[in-house]
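> can't give you the sequence, but here's the structure:
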């Protein structure tokens, strides 16, 4: 069976071009990871690629782990699937001793702490929040490839510190870091790029090692990452970039979608493939997404692929499938209305893990958690403590590894169950909310992994699998309702999505004032919409505290501010709230 057999026509075209520059413009839900992995597998199967000569680059350790896992499932091992930072750090650690006769500098684990120490030496006492903002500015400056002197020409004030102090503090931070012979994460990329530029023998060795490059989420590359990619490529042209300009949501961190949008200009002979068949969402959801992004640079026109996606407004089940918008009088009433809708869906048989509530800022999560907990609904906050970093999970993994050493006659699954019961797993969960429920859900997730393990699994292989999952951040799904910011939800999907806080000042957020900033907020809204597979519900509150709010301008752009249209229908608030229809 060919690696191309499981692909549709457009995916197959993208995966079959193995040489020269290739740009895959992949809309949300169109199977970009499938294309990346099947393209590499096809190259290996046909002999065009040697696995050890392939580098697949992405932006998170979790995404890199997913790439490796999918390649293994296709029978392809030995491919270097890494983040930019991981690849650069590996090269620094390998070449630095031969160039300098010494080990590579250490990596600092906390910019804010070192900034605080530099500030103390200067007699400054900025707040921790200010130090975090300064750390973010240092990251932006470096990935934008600006010196401190060049940064001084930018108009980027930070509350709590004067502009001249900001520059002095950045210089003091760099001096302290050099004195301690340490690098920060951005220095890793800068040092690797500098090494490749100044040491021809290093560049030659790297060019010999890696011949074929694939870059996922190319719309998110910064100038520094793109420069490093160019140095890794050298004068070769075997590069495949995959991205979606409509999902550029990290401009504040230095991402520049122009590298994706201008790819054809840099490579006039590039093969460009557009993936617009969406395998995730129903047609009415895609209609909302397309309406929001219509006319924006690089926007793709998503089309449904699912057999049940052709549901149109007016059809028999239109009320369940057409996205809704609901207006409430206050944020508290909005949270209660969302909790009521979630409870109703769970009561109808939907698994809590199939439901997500998305919002713009972390501060919006507290009132939602409270409203859901009041109805006995357990939640998990995406971007909180990682599953395998939870003390209950670490304790369970250690206990299972210990049990694997001692022989047992009761079998694999009963042993796992006994170990977890000994650590506190009960048949029924504790009341919703709090650390006890979080721990119960984590232990129950481990038990489900054991229950779903293939025949022949032993306790030792199961414990090893848990360790491998921890390394790749391959976390099991918890049977809880997910709460997440829009940023953290990128790349994920759920059957049922509720988007909270679609009011001016919340989305777009109040400090987004320029055209470019508003456009980034629009792309965030698009990311939220396209997480939904089956149902989508949008809501907003007329007041926040004592302030009045207007509906988000994005509601008008997609055809509603609370009045029914052909794309979104108006939905009455929960009877539990005092909200009025918009």
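Nice, thanks for sending it over. None of the values given here were measured: they were computed from a predicted structure.
> switch to C-alpha atoms for all contacts and neighbour counts from now on
Will do.
> test my guess that residue 246 contacts residue 302.
No: between residue 246 and residue 302 there is no contact under CA atoms under 8 Å: 11.5 Å.
> joint contacts of those two?
residue 27 (CA atoms under 8 Å, 6 or more residues apart in numbering).
> for the chain, which strand is longest?
Ranked by number of residues, the top strand in the chain under DSSP state E is strand 532-541.
> contacts for that one next, please.
280-282, 285, 320-331, 333-334, 493-503, 529, 549, 551.
> the structure to be compared is supplied as follows:
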């Protein structure tokens, strides 16, 4: 382990686990980073350390983030940090991008191999829906009457359901011809529609986000081309690797095998994009592709109150199959609270359970009013309500209750796909662009990477999915049906609960019963209003932007540089 003295001086608060990651200079690396463990800071310092040791030139370094917003934030932090430590190289030559952007570059350079135009269109989620609607008869016409038997009765139902299916087929590398020959009529219909959709894309010179990856993967099947791309990368690091699909994994391994220094960062317990074919298997299986892969951990949680950490550990404890060392004790895979004896004693985790949905809402309103009137929080924007979906039937009861009681709220309509692809409003510095003075209502998926002093999680079990869609997943996904039905939802709730810094509230009612994943957690917690109100009233929650060890003056400079740059971009 070798770390530049400039880094020690700039950030003396790095803990031993973080220093191990920063000081890794050569060879494959897997970092299992839990929530609140300072992952982004550590990744940036590792890149700076590699440059400060002249292990590689800036143009030989690649950092792949999972979405456009994450890549932009990484770029901003990287440049600001390099400035603080006085690195004099050309940081603009470091490639900080997404897997989709790299795939697009491959397609632009080799479009003729696929019969695409050099100026082919890339369809966003909205453009993909418009494309399928415009060419509906060509894609679905022969099969629409038969799809109606399976509940796909209207064009809108066909479009929304098929988009999910087509993404899964593409990113899980499923052969549509296998589906056509499956002997299952529903699978055959989806397979034939997919073939027609793919033909329509090629004919019009278009690619959706999944086909960017698929067609780039086809190009990189040529070892000469793959070697040309991979040989220019001395070090490549991929963030949020638990959320890569089979296709993304193949892309990373192809371009990463030529230099011997691939690194990936992620947390199997935060893998929440199964609906796009993603899962933690790629992260846990990463060492199997290399003889000498080093596995390091970041499991000290600097964000949350120790009671919140314990509740989250209980919630995820039954996440079987996602430990790289199943023989190790459970504590080996749990989060560890930072300085547990230094936190005040108050009810930091409790539940709300009404006799019906209306009483649940009334209790929830009482809590929000109490937090604000007692000045436990100074602004409503320090409170977030996280739900499993932005659909109207999920969000409306909460939003209407807040407005009826004149509690200002902001409904973020970013969906999971928006978060994945980077469309919609930017999440600069996590929370900085959310409106002040309003309770934030947001999905669990969109909350990833963010934090609030107070988080309220609506624990209701989501309405059941289509059995036919689940049969498609069950047969062709690398994860079984039980995995998607139980463990994936458990991880969604884990992500939501670990957003809380000071107070975590879990809500439910007989009409909106808590998901089974919460059974053990729920039994251990106090219930509102039967909590220690005096202890809670003595607290004063403040927003913690970077809940890590106290930064030095020079690290504070990084935050100022980022803030100035953000204001200039507005």
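Here it is on my side, so go on. All values derive from a computational prediction rather than experimental measurement.
> what's the closest non-adjacent residue to residue 394 of the second structure?
Nearest non-adjacent residue to residue 394 of the second structure, counting by CA to CA, 6 or more residues apart in numbering: residue 387, 7.5 Å away.
> ok, now residue 2 of the first structure?
The shortest distance from residue 2 of the first structure to any non-neighbouring residue, by CA to CA, 6+ apart, is to residue 42 (7.3 Å).
> residues touching the equivalent of residue 169 of the second structure over in the first structure, list them.
Matched to the first structure by TM-score structural alignment, residue 169 of the second structure sits across from residue 141. Counting by CA under 8 Å, 6+ apart, residue 141 of the first structure makes contact with 147-148, 151.
> so which of the contacts of strand 532-541 of the first structure sit within strands?
324-328, 494-499.
> buried set for stretch 199-211 of the first structure?
202-203, 206-207, 210-211 (16 or more other CA atoms under 10 Å).
> hmm, who's touching that stretch?
Residues contacting stretch 199-211 of the first structure (CA under 8 Å, 6+ apart): 52-55, 95, 195-197, 231-234, 236, 238.
> just the residues you listed: which are in helices?
Mapping the contacts of stretch 199-211 of the first structure onto helices (DSSP state H) picks out 95, 195-197, 231-233.
> tell me the contacts of the counterpart of residue 286 of the second structure in the first structure?
Structural correspondence for residue 286 of the second structure with respect to the first structure (TM-score structural alignment): residue 263. Taking CA under 8 Å, 6+ apart as the criterion, residue 263 of the first structure is in contact with residue 23.
> how far away is residue 263 of the first structure from residue 275 of the first structure?
Note on residue 263 of the first structure: its distance to residue 275 of the first structure, by CA to CA, to the nearest Å, is 16 Å.
> in a helix, that's where the match of residue 169 of the second structure is, yeah?
Yes: secondary structure assignment (DSSP: H, G, I helix; E, B strand; the rest coil) places residue 141 of the first structure inside a helix.
> tell me where the stretch 51-200 of the first structure has helices.
61-73, 84-100, 111-122, 128-143, 148-151, 163-179, 185-198, 200-209 (DSSP state H, counting those that start in this stretch).
> now the end-to-end length of stretch 257-267 of the second structure.
22 Å.
> correction: stretch 234-251 of the first structure
Start-to-end, stretch 234-251 of the first structure (CA to CA) is 27 Å.
> residue range in the second structure corresponding to it, please.
Counting by TM-score structural alignment, stretch 234-251 of the first structure sits on residues 257-274 of the second structure.
> follow-up on the earlier one: could I get the buried residues of stretch 199-211 of the first structure as a markdown table with distance to residue 574 of the first structure?
A markdown table is the format used below for these (distance: CA to CA, whole Å):
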| residue | distance to residue 574 of the first structure |
| --- | --- |
| 202 | 64 |
| 203 | 63 |
| 206 | 61 |
| 207 | 61 |
| 210 | 58 |
| 211 | 58 |
